[in-house]
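Asker: structure for the following, please:
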Amino acid sequence: MDLVTLWRAVGPAELEQVAAAGWRAWPAADLRATLSRTAAATVARQRYVPAEGAGFVTTFDVPRRFLDRYPVSDGEYRIPAGDVPALNAQLAGAIVEMSDYRAPVPDDQLDPALPAAWRAYLAGPSWLRRGWLDTGCYLWLYPPGEAAELLDAWGEPSVAAHPGIAIIGGDGSREHLALDLRVDPPPVLMVEITSAGWEGTVCQATDVASFLARVEAGTFDFTWE
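Answerer: Below you'll find the model as predicted:
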């Protein structure tokens, strides 16, 4: 089957509707979808994040023969609400959430001890909360409050074994991304949840600014050794 991959930016309310439908159907409203992930990310970050506090990029596959009945303008398809049930019947697989972007973290929640580049990123117009990068890497970034909760859950012995630690993200599983704040600039290190100390970590970037540049470009991937 000849499939076309489409991308669509949505806000929290529409994403909840898609999730409630088992990730197999769009709500019956006019639907716009683009051939460009970058274009969808721009809409998510510039339209939905300011308006709704979060914006999401989704992707789905549709047979080309279905789309051929609709004109495409600047890489975008517009499906009338009355045709959306037919579109849903043609979906080849599930709708997938690829990226989650969030509104700025308030200044009073940003620890001055954190690197300026990290604080600036979280305080910027939108930041990547979690998602799949172009490298195939799944990345999860943590606001300060959530990072503090993770450190508390990690336990005092593990925290004590990593003096100067600040957690900023992870892979959604057993690996954390952490900063060693004893170093200036602090490197971004991968720390496994059973790590016995800094000597067992793996460097992911020499500093936060270079790490974030790769995240925004979609080129970051975990280095395992």
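Asker: alpha carbons only for contacts and neighbour counts from here, please
Answerer: Noted.
Asker: which residues in the protein form helices?
Answerer: 12-20, 37-43, 49-52, 64-67, 84-90, 116-122, 144-154, 156-160, 208-217 (DSSP state H).
Asker: for those helices, please prepare JSON lines with the additional fields distance to residue 189 and mean neighbour count.
Answerer: Shown next, in JSON lines, are those (distance: least, Cα to Cα, whole Å; neighbours: other Cα atoms under 10 Å):
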{"stretch": "helix 12-20", "distance to residue 189": "32", "mean neighbour count": "15"}
{"stretch": "helix 37-43", "distance to residue 189": "27", "mean neighbour count": "18"}
{"stretch": "helix 49-52", "distance to residue 189": "29", "mean neighbour count": "16"}
{"stretch": "helix 64-67", "distance to residue 189": "44", "mean neighbour count": "14"}
{"stretch": "helix 84-90", "distance to residue 189": "43", "mean neighbour count": "15"}
{"stretch": "helix 116-122", "distance to residue 189": "14", "mean neighbour count": "18"}
{"stretch": "helix 144-154", "distance to residue 189": "15", "mean neighbour count": "14"}
{"stretch": "helix 156-160", "distance to residue 189": "15", "mean neighbour count": "13"}
{"stretch": "helix 208-217", "distance to residue 189": "10", "mean neighbour count": "16"}
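Asker: here is the second sequence; please produce its structure so I can put it next to the first one:
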Amino acid sequence: MSATTTLWRPVGPAELALLRAAYWTRWPPRLPEQPIFYPVLNRDYAVRIASDWNVKADGAGYVTEFEVRRDYLDGFDVHQVGGATILEYWIPAEELETFNDNIVGLIRVVDEYVAAP
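Answerer: All right, here's what the predicted structure looks like:
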């Protein structure tokens, strides 16, 4: 069994529904205006996006957690897009199917944020 890396991804309700439809095993294809799939390297960063951006934009935000084969991820650079802990992988949309093939286990929802009534 190969080693894995834990990644997180904040999602809104629409992407969560697509994950559920894929039985929590695959990320949905990117839309034309989404050329990059960006999983993040720490839960705190994912929480900030889900609780701030997704809740404001969609009324709810969720943090997902999943494992990806480390040897596959070694082919991608980590991008620092803000402070020291604001780290992402940038997976080109055309690579997403191969990325999905390297997920080990299920994609799990680990945090949920909903707009106050």
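Asker: how alike are these chains, TM-score-wise?
Answerer: In this superposition the chains share a TM-score of 0.87, using TM-score structural alignment, normalised by the length of structure 2; 105 aligned residues with a Cα RMSD of 0.8 Å.
Asker: rewinding a little: got the helices of structure 1 as a markdown table, with distance to residue 98 of structure 1 columns?
Answerer: Output for these, formatted as a markdown table (distance: least, Cα to Cα, whole Å):
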| stretch | distance to residue 98 of structure 1 |
| --- | --- |
| helix 12-20 | 12 |
| helix 37-43 | 9 |
| helix 49-52 | 15 |
| helix 64-67 | 22 |
| helix 84-90 | 19 |
| helix 116-122 | 20 |
| helix 144-154 | 21 |
| helix 156-160 | 32 |
| helix 208-217 | 14 |
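Asker: quick one: closest of those helices to residue 31 of structure 1.
Answerer: Shortest distance between residue 31 of structure 1 and the helices of structure 1, using Cα to Cα, is found for helix 84-90: 7.4 Å.
Asker: and the strands in structure 2?
Answerer: Counting by DSSP state E, structure 2 has these strands, from start to end: 4-11, 36-37, 60-69, 78-80, 87-89, 91-92, 103-114.
Asker: how many residues are close by residue 117 of structure 2?
Answerer: Other residues near residue 117 of structure 2 come to 4 when the count uses other Cα atoms under 10 Å.
Asker: so which of the strands of structure 2 is nearest residue 24 of structure 2?
Answerer: Going by Cα to Cα, the one of these nearest residue 24 of structure 2 is strand 103-114, 5.0 Å.
Asker: what's in contact with stretch 98-106 of structure 2?
Answerer: The set of residues external to stretch 98-106 of structure 2 that reach it, using Cα atoms under 8 Å, 6 or more residues apart in numbering, is 4, 24, 25, 26, 27, 66, 67, 68, 69, 72, 91.
Asker: equivalent range in structure 1 for that stretch?
Answerer: Under the alignment (TM-score structural alignment), stretch 98-106 of structure 2 falls on residues 86-94 in structure 1.
Asker: now stretch 151-168 of structure 1: which residue numbers in structure 2?
Answerer: Aligning stretch 151-168 of structure 1 against structure 2 (TM-score structural alignment) gives no matching residues.
Asker: right, I'll call it a day here.
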